[in-house]
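[1] Provided below are the primary sequence and the corresponding predicted coordinates.
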Amino acid sequence: MQDFLYVVGGLLLLIAGGNWLLKSAVDLSLKLNIPKIVIGMTVVSFATSAPELIVSINAALDGFPDLALGNVVGSNIANLGLVLAITVLLSPISVKRSFYTTDWPVMMLASLLFFGFIYFDGILEQYEGIIMVVCLFLFLVYLLRFQKPAVDEEEDVVTIALPIYKTFLFLGLGGIALWGGSELLINGAVGMATVFGVSERVIAITVVSVGTSIPELAASIIAVIKKEKAISLGNLIGSNIFNLLAVLGITAIITPVKVVDDGLLSNDIFWMLGISFIILPLVFIPKGLRLGWRDGLILVGIYLSFVYITIS
């Protein structure tokens, strides 16, 4: 029971911390007159992926590499099979041309790069982490210099700036909550794995990954409720790219990440590649450049099958 409370408490702190960090980071960016597209592709992406980053670094440093790897691989599967599925079940998404010219190809290349680095020797080395972070940097430079915005601009929304002390207060609280939440979540996850007799990988790929995907889920649902057209497939694709290249890249630079449970290489990584690939045909069939409720049902079915096979 104590381990379960640790997991719940850790997730709540991660959600709160991510929200505070996002609020302060966006406000700080607006104060510095940074363009919206730059905020979206860098600040917002980092803030929503911060739970994955903190949990992965903390888990690797604490000697639980499978939690770090399972968290990212599971989050990428959950972003598409759960978050995107729920979003399109609530409201269809019209996909922009940039999806198949840039976003999807880069996500697949990032996934294959990670696969190539870890599949054959079971370890993500420091130099491989550096390559991944450099690839992310080059991708961001390309986006900011050459690509048009992935979504249509909405009417300007009047944003009330926070007092400067509140901005830094939220920034500090967000960082502390993320760190404390990751500690609780890791301790609870390891404890649950021991109690239920399953590997840390299984807990990471299911419970932890869904927990760290909650910021993306919350943002998607809120966007649907507010009927904002700015929600797009590109947002979640971008999150997956960031998870692979930044979260795992930075974690590997700090400390090499070694696979402990071979299930990650024989099962999980192929599910991640498969669900990433299937998004492309779903976007074009039956209606071009659109994801609807039927696609959502297919994605949920794939995700539930993945969870069932993983825990059985």
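    Looks like it arrived, so ask away. Numbers count the residues shown, from 1 in each chain.
[2] going forward, measure contacts between C-alpha atoms and count neighbours the same way
    Will do.
[3] correct me, but Ser182 touches Pro51?
    Yes - the criterion here is Cα atoms under 8 Å, and Ser182 meets it with Pro51 at 7.5 Å.
[4] what residues are shared contacts of the two?
    Overlap of the contact sets of Ser182 and Pro51 (by Cα atoms under 8 Å, 6 or more residues apart in numbering) consists of Leu14.
[5] shouldn't Arg201 be in contact with Leu265?
    No - using Cα under 8 Å, Arg201 is not in contact with Leu265; the gap is 11.0 Å.
[6] More neighbours: those two, which one.
    Arg201 (29 against 16; other Cα atoms under 10 Å).
[7] OK, contacts around the more buried one?
    Per Cα under 8 Å, 6+ apart, neighbours of Arg201: 66-67, 69-70, 261, 263-264.
[8] Which strand or helix spans it?
    helix 200-203 (DSSP states H and E).
[9] following that helix, which helix or strand shows up next?
    helix 209-212.
[10] where does the helix or strand following that next one sit relative to the chain's centre, distance-wise?
    Using DSSP H and E, the next helix or strand after helix 209-212 towards the C-terminus is helix 214-225. In terms of Cα atoms, centre = their mean, to the nearest Å, the gap separating the centre of helix 214-225 from the centre of its chain is 13 Å.
[11] what does stretch 228-239 give?
    12 Å.
[12] what's the answer for stretch 285-300, then?
    For stretch 285-300, the distance to the chain centre is 21 Å (Cα atoms, centre = their mean).
[13] From Tyr308, how far out is Gly18?
    Between Gly18 and Tyr308 the distance is 29 Å, computed by Cα to Cα, to the nearest Å.
[14] okay, pairing it with this:
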Amino acid sequence: MSILLVVAGLALLVVGGDFLVRASVGLSFKLKISKLVIGMTVVSFATSAPELLVSLQAALDGVSDIALGNVIGSNIANIGLVLGITAMISPLVVDREFYKLNWPMMMLISFALYFCLNNDKVLTALEGVILFVALVIFLIILIRNSRRTLTANVDEVNDALAEVSNFKIVMWLLIGAAGLYFGSEWLVQGAKQLAEAVGVSDYAISVTVIAIGTSVPELAASVIAALKKEKAISLGNLIGSNIFNIASVLGLTAIIKPIAVNPDTPEILSTNIFWMIAFAAVLIPLMILPKRFEIGRYKGMLLFGAYMVFIYLTLK
């Protein structure tokens, strides 16, 4: 029953998230928001909605392990699993925006999360506000840079959604909201039951099973793009979700309900958050050596292998 709840919850989150993205983009076109801003803000926020709902539901249920594990695990999976597999299929070219803005921001926000949690073992509402404000500032800088260089990737914004009726937008919003609500509730309940049945902590399930599940949409989109070779896959866009996960998902969750570190799972601060920081930090040496500004198949295999080691150590 627990596995069924987890699978059904993940499926509802994927469906709900997809409908929410469509509704959000359609509504943004109605409000005359530019395609560039939609791609960088509206789509990014909407695609983070499943992680946000899971973390918020977990925090409200008093299972902060799942809230933290979901984000830390997703950030590790985005680089080790998604980026690793994508690079094995097709090499990724690194653009300047990545190491000048995206990577420094990802490192800054990752260290900020560690210091906030390590300080008093709680991510407070004030710290949540600071993280979220940092995200807004980052997005403003990103949009300004993109307008100046005209290199923004807005392929994921579907122009056809500009013609959608108001009725459809409302229906998509309702379907998306219902899918995210019930999906997050079932996923959190299923994860708690699965953890009890398998004999591991809620945190171990959230940092592996739930994290991989919520990273499936990013993995599918990246693999399809790599296989078709229709467009260059932007490393900045792939890891941009890591910034959103911490600043938006944990930031907003902490504002609504402060997230406490469970003393029964010391590995959150002793090991796993360092795994997350290490996966982010290793991208710079990978980008430089041996072939510069490219993450190819061997580097992808290295990332994927490191991710498998992480999963093994977490579940053993």
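    Looks like it came in fine. Everything quoted here is computed from the prediction, not taken from an experiment.
[15] Superposing both, give me the TM-score.
    Taking TM-score structural alignment, normalised by the length of structure 1 as the basis, the two superposed chains have a TM-score of 0.94; 310 aligned residues with a Cα RMSD of 1.8 Å.
[16] If you count surrounding residues, which of Gly18 and Tyr308 of structure 1 has more?
    Using other Cα under 10 Å, the more surrounded residue of Gly18 of structure 1 and Tyr308 is Gly18, with 27 against 10.
[17] What segments of the stretch 51-200 of structure 1 are helices?
    Ranges of helices in the stretch 51-200 of structure 1, per DSSP state H, counting those that start in this stretch, are 65-78, 85-90, 98, 104-119, 126-146, 164-196, 200-203.
[18] no no, the stretch 201-316 of structure 2
    Under DSSP H, counting those that start in this stretch, the stretch 201-316 of structure 2 gives helices at 202-205, 211-228, 235-244, 251-256, 267, 273-281, 283-288, 297-315.
[19] quick revisit: of the contacts of Arg201 of structure 1, just the buried ones, PyMOL syntax please.
    Buried subset of the contacts of Arg201 of structure 1, written as a PyMOL selection, criterion 16 or more other Cα atoms under 10 Å:
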select buried, resi 66+67+69+70+261+264
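[20] Would you mind listing the residues in contact with Leu252 of structure 2?
    With Cα under 8 Å, 6+ apart, Leu252 of structure 2 has these contacts: 52, 128-129, 132.
[21] Over to Ser222 of structure 2?
    82, 86, 233.
[22] separation between the last one and Ser206 of structure 2?
    If I follow you right, that is Ile233 of structure 2. Computed as Cα to Cα, the Ile233 of structure 2 to Ser206 of structure 2 distance reads 28 Å.
[23] cool, the first one as well?
    Distance, Val82 of structure 2 to Ser206 of structure 2, using Cα to Cα: 17 Å.
[24] quick revisit: which among the helices of the stretch 201-316 of structure 2 is found nearest to Val7 of structure 2?
    Among the helices of the stretch 201-316 of structure 2, helix 211-228 comes nearest to Val7 of structure 2, with 8.6 Å by Cα to Cα.
[25] List the buried residues in that closest one.
    Using 16+ other Cα under 10 Å as the test for burial, helix 211-228 of structure 2 gives 211-217, 219, 222-223, 225-226.
[26] Rebuild those as a markdown table, extending it with distance to Lys100 of structure 2.
    A markdown table is the format used below for the buried residues of helix 211-228 of structure 2 (distance: Cα to Cα, whole Å):
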| residue | distance to Lys100 of structure 2 |
| --- | --- |
| Ala211 | 28 |
| Ile212 | 28 |
| Gly213 | 30 |
| Thr214 | 28 |
| Ser215 | 25 |
| Val216 | 28 |
| Pro217 | 27 |
| Leu219 | 25 |
| Ser222 | 23 |
| Val223 | 26 |
| Ala225 | 25 |
| Ala226 | 24 |
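[27] Tell me the one among those nearest to Phe98 of structure 2.
    Nearest to Phe98 of structure 2 among the buried residues of helix 211-228 of structure 2 is Ser222, at 17.0 Å by Cα to Cα.
[28] Map that closest one across to structure 1 for me.
    In structure 1, Ser222 of structure 2 lines up with Ser220, judged by TM-score structural alignment.
[29] got it, and Val198 of structure 2?
    Under TM-score structural alignment, Val198 of structure 2 pairs with Phe196 in structure 1.
[30] Surely Ser206 of structure 2 touches Asn70?
    Yes - counting by Cα under 8 Å, Ser206 of structure 2 does reach Asn70; the two are 5.2 Å apart.
[31] who's more crowded, those two?
    Applying other Cα under 10 Å to Ser206 of structure 2 and Asn70 shows that Asn70 carries more neighbours, namely 31 against 28.
[32] how many other residues sit next to the closest residue to Val224 of structure 1 other than its chain neighbours?
    The shortest distance from Val224 of structure 1 to any non-neighbouring residue, by Cα to Cα, 6 or more residues apart in numbering, is to Ser91 (6.7 Å). Ser91 of structure 1: 17 surrounding residues under other Cα under 10 Å.
[33] likewise Lys148 of structure 1?
    For Lys148 of structure 1, using other Cα under 10 Å, the count is 11.
[34] Over to the one 3 residues further on?
    Residues near Val151 of structure 1, counting by other Cα under 10 Å, number 19.
[35] hang on, isn't it packed against Leu233?
    No - judged on Cα under 8 Å, Val151 of structure 1 makes no contact with Leu233 at a distance of 9.7 Å.
[36] how about Val207 of structure 2, what's its match in structure 1?
    Per TM-score structural alignment, Val207 of structure 2 is aligned with Ile205.
[37] so who does whichever residue in structure 1 pairs up with Val249 of structure 2 touch?
    Val249 of structure 2 maps onto Val247 of structure 1 when the alignment is built from TM-score structural alignment. Counting by Cα under 8 Å, 6+ apart, Val247 of structure 1 touches 49, 52-53, 56, 72.
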